[in-house]
Every structure is written in C-alpha cells, then in structure tokens.
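In: one predicted model, sequence on top.
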Amino acid sequence: MLPLAQATGGLFGNPLLLLGLLFVVMYFTMIRPQTKQAKAHRALIESLTKGDRVVTVGGIHGTIRQVDDATVLAEVDGGTKLRFDKAKIAYKVVPDAA
C-alpha cells in the first residue's frame, strides 16, 4: 500500500514544477508582450523624420520640424515650436486615406 503523500501527489504535486509552470504563464502573458511593445516603440523612435505628424504621451499633437539625437522639435500650433524627448513620442498620426 502506498503512503498517503505519494498517492495524492499527482501532476502538480512537485512545487518546482508548479513554480516553473507559473513562470511560463507569466512570461507569455506579461513579459513577452511588454518586450514586443518596447521593441516596436524603439523602431518608431528611430524612424521619426521631419514632417511626421506625432502625438506625445501628454496628448500634444504636432508636426516634427527637426530631429536630433535625443530630442525632436515639433510645431504644435500657429508656428509655436516645442522640444520633446524622443522617448515621449507616443505614436505617429497616419493620414486619412479619404
């Protein structure tokens, strides 16, 4: 006759196996998507050029007038120009196809 601990062990009886499974689930639900998003944002930052319409993380819309190593100069309204860190550009505005 088997001891009670062996009889009820089952597939998830090993704590290391359960911990490993938990890590795999966390990787595919949290770590991998965030890494993918960071890679896409880096590609966006590297592709910024003069004339691109962008939106900052603060919600300011503007057109890029100058691109430096770490900053961009964007015209926001009526000739007003603001300088932003490249990392604070949230996305490019895609022109309508209409």
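Out: Perfect, thanks for sending it. Numbers count the residues shown, from 1 in each chain.
In: contacts and neighbour counts: CA atoms only from here.
Out: OK.
In: all strands for this protein, in order.
Out: Per DSSP state E, the chain carries strands over the ranges 53-56, 61-67, 71-77, 80-85, 89-92.
In: who touches the first one?
Out: This means strand 53-56. 61-64, 88-94 (CA atoms under 8 Å, 6 or more residues apart in numbering).
In: widest-spaced pair of those residues?
Out: The most widely separated members of the contacts of strand 53-56, counting by CA to CA, are Lys88 and Val94 (17.8 Å).
In: ok, structure two:
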Amino acid sequence: MIFSGLFLFLSQAPPGPRSGGVSLHFFIMMGLVFLVFYLLLIRPQRTRQKKHQEMVENLKSGDKIITSGGIHGTIMGVQKDRLELKIASNVKIDITKTSIAVILTPPKKEK
C-alpha cells in the first residue's frame, strides 16, 4: 500500500528537465555556421592562392612586375624560388617569387 501511494505520487509529478542529449538543432546550426564560414572565407582564399601560384609559375624574363613591398622592376633572370629583378640601370636585386604582387606585362595570347 505504501508503494502504490508512492507510484501514484510519482506518476502525477511534472516531468523534470531534459538532460543528457544534445539537440539536433544544435548540430544543424553548427553545420550552417561552418558552411557560411567556408563559402565566405575559405573558398575565396583558396581561389586567390591558386591564381597567385599560377601567376608566379608563369613568370619569365622581361616581365615588368611590382613586389608586395612596392618595388617596380623588370625580371632579368628566373631561378627555382628566386628572381633577379632590375630596378634601375645597373641595379639588380634578388627577390623570392612569392613576394610578387602584380605582373604589369600583359600576357600574350597564343594562337
């Protein structure tokens, strides 16, 4: 009889707070945040990096360039990871290929 009263009391008690599991809505929101982050930041940055890498690989002697430091010059020689850049008459410097910001020489179209 004591137990039946206890069971009756527990069956009428309001449900307690849910605990333990993470809501499905949380995972959906985190997925959407990651998708927006990828589309707005990661993907455009990868595209810019690919374009810059392609530009650096196609450098050749005679191209006029601007470095990321603002130095204007003409490429006199191309090595594996460096360029010989003529910035004035009788003034040549060596720079790394990755420091190229802009190529001023328009690319020649192949026929």
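Out: Cool, the structure landed. If you're wondering where the values come from, they're calculated on a predicted model, not measured in any experiment.
In: TM-score for these two?
Out: After superposition, the two chains reach a TM-score (TM-score structural alignment, normalised by the length of the first structure) of 0.81; 83 aligned residues with a CA RMSD of 1.2 Å.
In: among the contacts of strand 53-56 of the first structure, which one lies nearest to Gly20 of the first structure?
Out: Ala90 (35.1 Å).
In: just tell me what that closest one corresponds to in the second structure.
Out: Counting by TM-score structural alignment, Ala90 of the first structure corresponds to Ala101 in the second structure.
In: residues in contact with that match?
Out: With CA under 8 Å, 6+ apart, Ala101 of the second structure has these contacts: 65-68.
In: that older thread, more neighbours: which of Lys88 and Val94 of the first structure?
Out: Lys88 (14 against 9; other CA atoms under 10 Å).
In: do I have it right that that one meets Val57?
Out: Yes: with contact defined as CA atoms under 8 Å, Lys88 of the first structure reaches Val57; the gap is 5.6 Å.
In: ok, back up a step: minimum distance to Arg42 of the first structure: which of the strands of the first structure has it?
Out: Ranking those by proximity to Arg42 of the first structure (CA to CA) places strand 89-92 first, at 10.5 Å.
In: mean deviation (superposed) between that closest one and the second structure, please.
Out: Its aligned residues in the second structure lie a mean 0.7 Å from strand 89-92 of the first structure after superposition (mean CA distance after the TM-score superposition for the first structure).
In: now the buried members of the contacts of Ala101 of the second structure.
Out: Buried subset of the contacts of Ala101 of the second structure (neighbour count, 16 or more other CA atoms under 10 Å): 65-67.
In: in JSON lines, list those residues along with distance to Leu39 of the second structure.
Out: Shown next, in JSON lines, are those (distance: CA to CA, whole Å):
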{"residue": "Ile65", "distance to Leu39 of the second structure": "31"}
{"residue": "Ile66", "distance to Leu39 of the second structure": "30"}
{"residue": "Thr67", "distance to Leu39 of the second structure": "29"}
